[in-house]
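Undergrad: here's a sequence, model it:
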Amino acid sequence: MNTSTHDEVSSFQTGFALRPDLVFPVRSTDDVVTAVRHAADARLPVTVLATGHGLPGAVEGGALISTRRMDRVTIDPAARTARVQAGVRWAQVVEAAEPYGLAPLNGSAPGVGAVSYTLGGGLGILAREFGYAADHVRSLDVVTADGRLRHVTEESELYWGLLGGGHRLGVVTELEIGLVPVRTLYGGSLAFDGREVDPADVLRAYKEWTRTVPSTLTSSFAAVPYPGIPALPPHLRGRYVVSVRVAYTGADGGRLVAPLRELGPVLADSLREMPYAESHTIHSDPDFPHSYYGDSAVLGDLDVERAAELLARTGPGDGAGAMVVVQINHLGGALARPAPISVPYREGRFLVRLLTGGGRHQARELLDPAFRLLSATTLGRTVNFAFGAGDRTEGLYDAETRKRLAELESRYDPASLFGRRVSA
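TA: So this is what the prediction gives:
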């Protein structure tokens, strides 16, 4: 079962080298149990890889458990649930649930692994209406460091720790998740040319607009300086695109977005009623493997003038000198509801995410000063959006959550098989 071929360690994130001593290409829960026991006996730290979209950094040595072959999805339409194995991608769940008029709480990219996404919280397309994906987990099957398979429900403290804590407490082999009765939504993107319309003006208008919308409308602001390369569509090539993305299940979406259309000449408008199966087109995330580095900041509030300075520093021309993608998600709504999971900072009102290419050192020199602009209202960071920054544990959890996770790690993984990444 052990191999170290290039195919086994290939990842969507190509910027971080994966060079484990052993690779376990598992096909079943029994295979995972065997892999964990072998790694524990050999005292090899364990890394789990499904699609590799959210790698926290490079992997040198140890054992890598590749779950991509565990790709079974089972829908129970009467219970409105799905059982998904560790290697399942969101596109598979969307496709399987669609015939029943149901939808999972997936994110913007259909190729992302459903399990790892959910263990990190899962900020989805309809997040303000339904909350985090982790809020809707019914049960988990997990292999802990002692090589034991455990079925975990809300009554267990492991449930709390896994949903927000990720793979640091074991290898989750299967989730049972709740589905929502959504067939269609109103969604898409309204894009402007950032050289014709001031991005800061769009951001100011966007923040004011978020004050007026229902708590069930989910949206984000994005600013992307596209390179002038032939691989891009002509209407994007070399442009600085500023956009607002919307997802809403109500009947008055067209009326709600009307004020945004008054902000200036529209470069592209994809807002429409759509089947949920087309919801990935709202963000149109890249679907090809590439290198990227990023981090995030959950904000108690958005200081627009500080954020406008961030846009000036990361935009094209006299800005950062490198391509930086800025995304600002409107939080609140169902995301603010208490839940028995370890996803922190539910009181946050906005999430700022910055993404860039290049090497790690170059990226940090670029991103760290940008995030410092927002420090006055920053509550912390998010696990799911620490691309290459996962070794920096500060800010990932509030003090009480960090203490409780550290206690669970000491109890369930005393030898740090899965890499203890928080401290009390």
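
Undergrad: from here on, just use CA atoms for contacts and neighbour counts.
TA: OK.

Undergrad: now T216. Nearest residue, chain neighbours left out?
TA: Distance criterion Cα to Cα, 6 or more residues apart in numbering; nearest residue to T216, sequence neighbours excluded, is E129 at 4.1 Å.

Undergrad: which strands or helices does the helix or strand where the one you found lies pack on?
TA: Assigned by DSSP states H and E, E129 belongs to helix 127-130. Judged by 3 or more Cα pairs under 8 Å, 6 or more residues apart in numbering; DSSP states H and E, the packing partners of helix 127-130 are strand 218-225.

Undergrad: G188 belongs to a strand?
TA: Yes: using DSSP: H, G, I helix; E, B strand; the rest coil, the assignment for G188 is a strand.

Undergrad: I figured it hits R245, correct?
TA: Yes: with contact defined as Cα atoms under 8 Å, G188 counts as touching R245 (5.7 Å).

Undergrad: on that earlier part again, downstream neighbour of the helix holding E129 in the secondary structure list?
TA: strand 137-143.

Undergrad: give the next helix or strand downstream of that following strand.
TA: Next along the chain after strand 137-143, taking DSSP H and E as the criterion, comes strand 149-152.

Undergrad: for that next one, buried residues please.
TA: 149, 151-152 (16 or more other Cα atoms under 10 Å).

Undergrad: what ranges do the strands span in the stretch 151-300 of the chain?
TA: Along the stretch 151-300 of the chain, counting by DSSP state E, counting those that start in this stretch, strands occupy 171-178, 184-193, 218-225, 240-248, 266-269, 272-275, 293-299.

Undergrad: tell me which residues in the longest one are buried?
TA: Judged by neighbour count (16+ other Cα under 10 Å), strand 184-193 contains these buried residues: 184-193.

Undergrad: could you also give me the structure for this second sequence? I'd like to compare it with the first:
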Amino acid sequence: MNSSSISPAVLAELGQQVTGPVLTAQDDGYERETTAYNLATAIRPDVVVGAVDAADVAAAVAWAAVHHVPVGVQATGHGADRPMRGGLLINTARLQECTVDPDTRIARVGAGVRWRTVLESAVPHGLAGLNGSTTDVGVVGYTLGGGVPVLGRTYGFAADRVRSFDVVTPGGAHRRVDAGHEPELFGLLRGGKGNLGIVTAMEFELVALEGLYGGGIFYPGADAREVLTAWSRWSADLPETVSTSIALLRLPEMDIVPEPLRNQFVVHLRYACTADQEDSARLLSPMRAVSHPVMDTVGPMSYRDMDGIHMDPPVPLPYLDAGRLLDDMDEATVEGLLAHAGPGTDCPLLLVEIRLLGGALDRSPEGPADLVTGRQGAYLLNMVGLAVPPAAEQVPHAVTALLEALDGHVSDRTPVNFQGVLGWEPGSAHAWTEDGHSRLLAAKAHYDPENLLRFQHAVQAPAST
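TA: Okay, here's the model as predicted:
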């Protein structure tokens, strides 16, 4: 059945099989269920189910399999890089189970839980989850893409800590998988994103963390050369207790931007250290001596307040983005960044960010091989521009020009969560190694031969012979 020709009778059948709301574009609540965090990404399914539990997810997937309707999934909408037109969207935002066992240091979360909720439960016990730059992101979707944590150099990828998944595979079968039960599927879900099923719940290990020394330093954009050069040398020899990134920011005149930084071009150093306060301050001191900071927020902090390190936008915005692994941060790399995004350029990009990788991110966990991309990577380059005129037309060209300037220094791969709107076409293998992509395709042919899960970061199931 073509998804655009779903009959009223077939839609009514779906409504009878699930408990949550079943909505089309003519219904109140449709926009609320379908709008992504990236307001530039149009999510326009023929029908959306607001799943209230795992049984709803299984019933909706089974209905889609019977009627050959393609399926997408969304909770917070942070992973919606590409438009969705037609088909069935399953919104898992209502799956809000969240438990933290302080004795075993295991958390269990439903598919709709955001990292903020986990931290509120875990931090009082001296525990933390391995979230990324903002706690507004959903735990499950972030982890399925590997999950690059703020403390990644100290503790590794978020996917490394997963103990088990509850997943609905195409056809509607509900499975619980871990290293001992369906280990191949368990491994492929870690980094394979949403290609093989819809995860309804996940259990993962927390780390012991009483607090940290973290925050950001903002330098004048005019000193970008001095700051980038100093950061490249300083970051090369940091211990694993330190995780850091640096960003060229062209901040708009918006209320969500701190007043001293509005309508300013600045360089933003992000710093998170798990060593004691004295060592943490000592390790940062070389960068505090660089330039004349506009603002310095680094100090002892509760992990509950870690959003203050990156200071990501707290509200949805329309944007275009792209990412690549970066091989080095040498003089030529710095020159390429400055030539296309430094002071005096008309660069339309809101953010050009370099994250230091390495440390624990280099090490693979025990158990089934996963699909996480970024191990042995040196840096991660991330580029973001607002999708509003006139920048919307300029951003793609700026990303292309910057990547061309860094030719020979950028990899052809990137973690799947960082592919972005301006990344590669759906079905691209750039988020995985050649071997990993082959494993994923083989599993796709087994679990999803009709390619029902074909939206967002999807690979195409091989044609049957």
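
Undergrad: residue contacts, the residue mapped onto D101 of the second structure from the first structure?
TA: In the first structure, D101 of the second structure lines up with D76, judged by TM-score structural alignment. D76 of the first structure sits next to A82 when contact means Cα atoms under 8 Å, 6 or more residues apart in numbering.

Undergrad: relative to E98 of the first structure, how far out is D76 of the first structure?
TA: Distance, D76 of the first structure to E98 of the first structure, by Cα to Cα, to the nearest Å: 12 Å.

Undergrad: what does A79 of the first structure give?
TA: Taken as Cα to Cα, the span from A79 of the first structure to E98 of the first structure is 15 Å.

Undergrad: who has more neighbours out of those two?
TA: A direct count of neighbours by other Cα atoms under 10 Å for A79 of the first structure and E98 places E98 higher, at 18 against 9.

Undergrad: give me the three-state assignment for that one.
TA: Recorded secondary structure, E98 of the first structure: helix (three-state DSSP).

Undergrad: the second structure: which residue goes with that one?
TA: Counting by TM-score structural alignment, E98 of the first structure corresponds to V123 in the second structure.

Undergrad: how about the contacts made by its match?
TA: Contacts here follow Cα under 8 Å, 6+ apart; on that basis V123 of the second structure touches 209-210, 303-304.

Undergrad: drop anything exposed from those residues.
TA: Neighbour counting by 16+ other Cα under 10 Å classes 209, 303-304 among those as buried.

Undergrad: as TSV, these with distance to P45 of the second structure would be great.
TA: Listed next are these as TSV, based on distance: Cα to Cα, whole Å:
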residue	distance to P45 of the second structure
L209	42
Y303	38
R304	36
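
Undergrad: could you tell me where stretch 306-323 of the second structure falls in the first structure?
TA: The aligned range for stretch 306-323 of the second structure is 279-296, by TM-score structural alignment.

Undergrad: need the contact partners of the matching stretch.
TA: 11-16, 108-111, 125, 187-189, 245-247, 270, 351-360, 363, 367, 381-382, 385-389.

Undergrad: which ones among those residues lie within helices?
TA: Those of the contacts of stretch 279-296 of the first structure mapping onto helices are 360, 363, 367, per DSSP state H.

Undergrad: closest to V46 of the first structure out of these?
TA: The closest of these to V46 of the first structure turns out to be R360 (Cα to Cα; 22.8 Å).

Undergrad: burial measure for the closest one, as a count.
TA: Close neighbours of R360 of the first structure, defined as other Cα under 10 Å, add up to 19.

Undergrad: distance of the closest residue to it other than its chain neighbours from L232 of the first structure?
TA: Ranked by Cα to Cα, 6+ apart and with sequence neighbours excluded, the top spatial neighbour of R360 of the first structure is Y293, at 6.9 Å. Using Cα to Cα, Y293 of the first structure is found at 21 Å from L232 of the first structure.

Undergrad: between the two, which one's more packed in?
TA: More crowded of Y293 of the first structure and L232, by other Cα under 10 Å: Y293, with 28 against 12.

Undergrad: neighbours of the corresponding residue of the first structure for Q376 of the second structure, how many?
TA: Using TM-score structural alignment, the partner of Q376 of the second structure in the first structure is E347. For E347 of the first structure, the tally of surrounding residues (other Cα under 10 Å) stands at 18.

Undergrad: before we move on, what about the one 4 residues further on?
TA: Residues contacting L351 of the first structure under the criterion other Cα under 10 Å number 23.

Undergrad: what sits closest to V172 of the first structure if chain neighbours are left out?
TA: V142 (4.1 Å).

Undergrad: I figured that neighbour hits L175, correct?
TA: No: when contacts are counted by Cα under 8 Å, V142 of the first structure is not listed as touching L175 (9.0 Å).

Undergrad: quick check: the helix or strand containing V10 of the second structure aligns to which part of the first structure?
TA: Element membership of V10 of the second structure, judged by DSSP H and E, is helix 8-17. Alignment note (TM-score structural alignment): helix 8-17 of the second structure is unmatched in the first structure.

Undergrad: give me the buried positions along that helix.
TA: For helix 8-17 of the second structure, burial by neighbour count (16+ other Cα under 10 Å) applies to 11, 14-15.

Undergrad: and the residues you listed as a markdown table, adding distance to P45 of the second structure?
TA: Below are those laid out as a markdown table (distance: Cα to Cα, whole Å):
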| residue | distance to P45 of the second structure |
| --- | --- |
| L11 | 13 |
| L14 | 15 |
| G15 | 16 |
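
Undergrad: so which of the residues you listed is the closest to D346 of the second structure?
TA: Using Cα to Cα, L11 comes nearest to D346 of the second structure of the buried residues of helix 8-17 of the second structure, at 50.5 Å.

Undergrad: from V71 of the second structure, how far off is that closest one?
TA: Taking Cα to Cα, one finds L11 of the second structure at 14 Å from V71 of the second structure.

Undergrad: and what of V150 of the second structure?
TA: For V150 of the second structure, the distance to V71 of the second structure (Cα to Cα) stands at 32 Å.

Undergrad: ditto for W231 of the second structure
TA: As judged by Cα to Cα, W231 of the second structure and V71 of the second structure stand 44 Å apart.

Undergrad: quick one: which of these two has more around it?
TA: Neighbour count, other Cα under 10 Å: between W231 of the second structure and V71, V71 has more, with 26 against 19.

Undergrad: counterpart of the more buried one over in the first structure?
TA: By TM-score structural alignment, V71 of the second structure lines up with V46.

Undergrad: repeat that for L151 of the second structure.
TA: Checking TM-score structural alignment: L151 of the second structure goes with L126.

Undergrad: thought its match was touching T218?
TA: Yes: if you go by Cα under 8 Å, L126 of the first structure and T218 touch, sitting 5.7 Å apart.

Undergrad: which residue lines up with D318 of the first structure in the second structure?
TA: Per TM-score structural alignment, D318 of the first structure is aligned with T345.
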